[in-house]
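K.L.:
sequence plus the predicted model coming up.
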Amino acid sequence: MKNRLMSLEERLLLKKRPMIEAINDILTSAFDLEHTRHRKPQNAFVHIVASLVAYQFYPNKPQVDLAKIY
């Protein structure tokens, strides 16, 4: 990857990357959000929505505070 100048916003969001990775890990491990071969695109969409709804009921959600960035 080429070196280039990063803006302040990109640098602050880059510090939040571990939190985003943790959220993705929770979605894939606890709520079975993985790529599977669905026969219809509607089934894939329903699977994604069901995982996100289940995540909403998860009691210990990690949070990214974007108010400090903007």
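P.N.:
Okay, I see it.

K.L.:
going forward, measure contacts between C-alpha atoms and count neighbours the same way
P.N.:
Fine.

K.L.:
quick one: which helix or strand includes the spatially most central residue of the chain?
P.N.:
Most central in the chain under Cα atoms, centre = their mean is residue 24, positioned 4.5 Å from the mean C-alpha point. Per DSSP states H and E: residue 24 is located in helix 17-29.

K.L.:
identify each buried residue in that helix, please.
P.N.:
Of all the residues in helix 17-29, those buried under the rule 16 or more other Cα atoms under 10 Å are 20, 26-27.

K.L.:
try this one next to it:
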Amino acid sequence: MNPKVMKLWDHLMLRKRFIIETIFDQLKNISQIEHSRHCRCTSFMINLLAGLIAYLFQPKKLSIKMTRFDKQVLMQI
């Protein structure tokens, strides 16, 4: 396979993918945000909002630490 050219920002975020996947897993399993068919848009928004509020009350939250170099790349995009 030929190597593909990636944007620098995408390459930096791939390094932090395990943190992003862990946060998604917590949102799905602990906060019970699930991808299902809702009858109405309002019920979907209420379910999503309730899950995000539940995530905010968790004592330990993961975060992505960005270096000065990462911030400079973000500003250039």
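P.N.:
That came through, no problem. Keep in mind the model is a prediction, meaning the values are calculated, not measured.

K.L.:
that older thread, how about the buried residues of helix 17-29 of the first structure in JSON lines, adding distance to residue 4 of the first structure?
P.N.:
Formatted as JSON lines, those follow (distance: Cα to Cα, whole Å):
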{"residue": "20", "distance to residue 4 of the first structure": "23"}
{"residue": "26", "distance to residue 4 of the first structure": "32"}
{"residue": "27", "distance to residue 4 of the first structure": "32"}
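
K.L.:
so which of those comes closest to residue 63 of the first structure?
P.N.:
Of all the buried residues of helix 17-29 of the first structure, residue 63 of the first structure sits closest to residue 20, with 8.9 Å by Cα to Cα.

K.L.:
now check the closest one against the second structure: what is it aligned to?
P.N.:
Under the alignment (TM-score structural alignment), residue 20 of the first structure maps onto residue 20 of the second structure.

K.L.:
what's the separation between that match and residue 44 of the second structure?
P.N.:
In this view, residue 20 of the second structure and residue 44 of the second structure are 22 Å apart by Cα to Cα, to the nearest Å.

K.L.:
average offset between the lengthiest helix in the second structure and the first structure?
P.N.:
Using DSSP state H, we find that the single longest helix of the second structure is helix 41-56. Here the mean offset of helix 41-56 of the second structure against the first structure after fitting is 0.6 Å, by mean Cα distance after the TM-score superposition for the first structure.

K.L.:
what does that helix contact?
P.N.:
For helix 41-56 of the second structure, contacts defined as Cα atoms under 8 Å, 6 or more residues apart in numbering pick out 26-27, 30-33, 38.
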